[in-house]
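Colleague: Please find the sequence and the predicted model below.
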Amino acid sequence: MSSSFATHLLNITTGGSEAVIDLTADCEQFLTRIAPGLDGLLNVFVPHATAGIAVLETGAGSDDDLLAALQTLLPADDRWHHRHGSPGHGRDHVLPALVPPHATLPVIGGRLELGTWQSVCLVDTNKDNPNRQVRLSFLG
């Protein structure tokens, strides 16, 4: 049985506000190019200490609900020991404990096996760093 591995780096600009960015189309384009008809795993990884990867419904308010929930759980105030950057930035460094910096997803026949309403998303609450990288890696 032969195996294949390929990786690709996405450069994402999130802007100056908290954001949930849908990466599903980027993931599908990557798989179309490097894994046509193959079965395997897609790993999505954000190499930043203040961002995460989530699988959730987007476009129907769930992305805004996630950001609101994170604001409630991790308020941007002066309670954080990590104090560089904008006020409350320490919360951004706690985010990856709740929204991990990676997700590994099944690929069947070259396509992501997501549920009907699931999307792969970058979650970024760090207003100080609008430039993010996301690594897509396929192992099949």
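Modeller: Perfect, thanks for sending it.
Colleague: going forward, measure contacts between C-alpha atoms and count neighbours the same way
Modeller: Will do.
Colleague: so where do the helices sit in this structure?
Modeller: In the chain, the helices defined using DSSP state H lie at 24-34, 62-73, 90-98.
Colleague: ok, second structure coming up, stack it against the first:
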Amino acid sequence: MAVYSASFTIDTKGNADIIDITPEVSDIVNSSGLSDGIVLVYVPGSTSAITTIEYEPGLVHDLKAALERLAPEGIVYQHNEKWHDGNGHSHIRASFIGQGESFPLIDGKLLLGTWQQIILVDMDNRPRSRKVFVQIYGENSYS
């Protein structure tokens, strides 16, 4: 079993900015030389998340609207009362989705559905530079 690790950085606009990171993850998978295993995609931090979606304008809008319904920005959060940074909703939203996802690697290809893309969602209330880590646990087809 081999482990391959890499990362990339994405600059975001914040405020539930949703970014398709499938090309960056696929490039890392292709560079790994591994053929079969598991691909972990992870973003550190408590105000961002990794998930999948059909990345098209309608669903991007719908996801942002759903996050606003689940954890509205304009209500009282104890976090804001303590830290006065106005991003209590950001922490709650990110906790619903989570900071990482795992995907199968089969015959050197990331297994995703036809309309499925990997996305980074930055929930913070300001632009951020997010470092995304990709770690692949797998077998090398040449071993």
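Modeller: Nice, thanks for sending it over. Since the structure is predicted, the reported quantities are computational estimates derived from the model, not experimental observations.
Colleague: about what we covered before: give me whichever of the helices of structure 1 is most buried.
Modeller: Using mean count of other CA atoms under 10 Å, the stretch among the helices of structure 1 with the largest mean neighbour count is helix 90-98, at a mean of 19.
Colleague: Can you check which part of structure 2 that helix sits on?
Modeller: Helix 90-98 of structure 1 corresponds to residues 88-96 in structure 2, going by TM-score structural alignment.
Colleague: try stretch 39-51 of structure 1
Modeller: Taking TM-score structural alignment, stretch 39-51 of structure 1 hits residues 36-48 over in structure 2.
Colleague: and for the matching stretch, what are the contacting residues?
Modeller: 25, 29, 49-50, 90-95, 98-108, 110, 120-124, 130-141 (CA atoms under 8 Å, 6 or more residues apart in numbering).
Colleague: what do you get for stretch 57-76 of structure 1?
Modeller: Contacts for stretch 57-76 of structure 1 (CA under 8 Å, 6+ apart): 18-20, 22, 56, 87-91, 94-95, 117-119, 125.
Colleague: try it again with 7 Å
Modeller: 20, 87-89, 91, 117-119 (CA atoms under 7 Å, 6 or more residues apart in numbering).
Colleague: Among those, which ones are in strands?
Modeller: Secondary structure from DSSP state E places 20, 119 of the contacts of stretch 57-76 of structure 1 in strands.
Colleague: and the two most separated of the contacts of stretch 57-76 of structure 1?
Modeller: With CA to CA as the measure, no two of the contacts of stretch 57-76 of structure 1 lie farther apart than Pro87 and Trp117, at 34.8 Å.
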